[in-house]
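Enquirer: Need coordinates for the below:
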Amino acid sequence: LITERPKMLEHIVLTKEVNNEGVYLVRICKNGKWITVMLDDCFPCTSWKTLAFTQAKRRQLYVPLIEKACAKLFGSYSNLTSGQTAEAMQLFTGAPCDYIHIEKQNDNPMEDEQVDPDVLWAKLLSACDFDVHFIVISDL
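Expert: Next comes the predicted model:
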């Protein structure tokens, strides 16, 4: 999401260039409040001298910087596991997020709690009209 939206990246990563001091500023929205996090350029690495956690395909620095800012806000890298996509969207956009979980619970579809597909489709189209970010994930 961030890679595809350069203005979002500019809003989050405040330090625009690699610097000799190794100090970077990243802005994250936590609990509805934008927080600027100051970071150094030291990252946890494996014994093979690769980044221990997130790695960018083209070795962009912003990926581990944003992850480190989140780890700092949440207390550690281990506290970043098992999060929901909606939580990440709130951290990076500051906007409230809806989470709609659609899953077949029973063999009888009439017993499942149903989401009205017309209402869901209308919400998605409305999001497009207002340039609102949305993510659809499926494990089917």
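Enquirer: Only C-alpha atoms from now on, for both contacts and neighbour counts.
Expert: Will do.
Enquirer: ok, Thr36 - contacts?
Expert: When contacts are counted by Cα atoms under 8 Å, 6 or more residues apart in numbering, Thr36 touches Leu25, Val26, Arg27, Ile28.
Enquirer: Distance check, it against Leu73.
Expert: Noted for Thr36: a distance of 10 Å to Leu73, by Cα to Cα, to the nearest Å.
Enquirer: which residues sit against the helix or strand containing Arg27?
Expert: Using DSSP states H and E, Arg27 maps to strand 23-30. The contact list for strand 23-30, computed with Cα under 8 Å, 6+ apart, reads 11-15, 34-41, 65-66, 69-70, 90-94.
Enquirer: need the next SSE after it, C-terminal direction.
Expert: strand 33-40.
Enquirer: To compare against the first, here's the next sequence to fold:
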Amino acid sequence: ISPSNVTQGSLGDCWFVSSISAVASKPELVRKLILTQEVDPAGVYILRLCKDGVWKTVIVDDLLPCDEFNCPVFAQVSQGIVEPDISL
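Expert: Got it, this is the predicted structure:
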């Protein structure tokens, strides 16, 4: 993920987008935060996130909410960029 490829969805999540962009500039950090390194056929992924200074392990799935045009409402990579999706 390149910092310049992260775009905001229709939600007011600019705080999230700026955080993802900052982390994206450090590939070694991305590898430490995304514990599931391969595509999971079941769509389950394990991440490490820090909230209020406390690190937590979080399990997420790959089911993403979309708008009426079938576009993700959360942060995403720029159109036409083929990279792992940051929406997870």
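Enquirer: How close are the two chains, by TM-score?
Expert: The TM-score (TM-score structural alignment, normalised by the length of structure 2) is 0.65; 65 aligned residues with a Cα RMSD of 1.5 Å.
Enquirer: By neighbour count, which of the contacts of Thr36 of structure 1 wins?
Expert: Ile28 (25 neighbours; other Cα atoms under 10 Å).
Enquirer: where exactly do the helices run in structure 2?
Expert: 14-24, 27-33 (DSSP state H).
Enquirer: Name the residues that touch the last one?
Expert: Counting contacts by Cα under 8 Å, 6+ apart, the residues outside helix 27-33 of structure 2 that touch it are Ile1, Val23, Ala24, Gln37, Leu47, Arg48, Leu49.
Enquirer: Quick check, Leu88 of structure 2 in contact with Pro65.
Expert: No - applying Cα atoms under 8 Å, one finds Leu88 of structure 2 not in contact with Pro65, separated by 11.0 Å.
Enquirer: More neighbours: those two, which one.
Expert: Ranked by neighbour count (other Cα under 10 Å), Leu88 of structure 2 and Pro65 place Leu88 first, with 18 against 11.
Enquirer: From start to finish, how long is stretch 32-41 of structure 2 in a straight line?
Expert: End to end - Cα to Cα - stretch 32-41 of structure 2 spans 21 Å.
Enquirer: Can you check which part of structure 1 it sits on?
Expert: Per TM-score structural alignment, the counterpart of stretch 32-41 of structure 2 in structure 1 is residues 11-20.
Enquirer: which one in structure 2 is aligned with Asp40 of structure 1?
Expert: By TM-score structural alignment, Asp40 of structure 1 lines up with Asp61.
Enquirer: With adjacent residues omitted, what lies nearest to its match?
Expert: Val44 (4.5 Å; Cα to Cα, 6 or more residues apart in numbering).
Enquirer: pretty sure Ala69 of structure 1 is in contact with Val37, am I right?
Expert: Yes - Ala69 of structure 1 sits in contact with Val37 when judged by Cα under 8 Å, with a separation of 6.1 Å.
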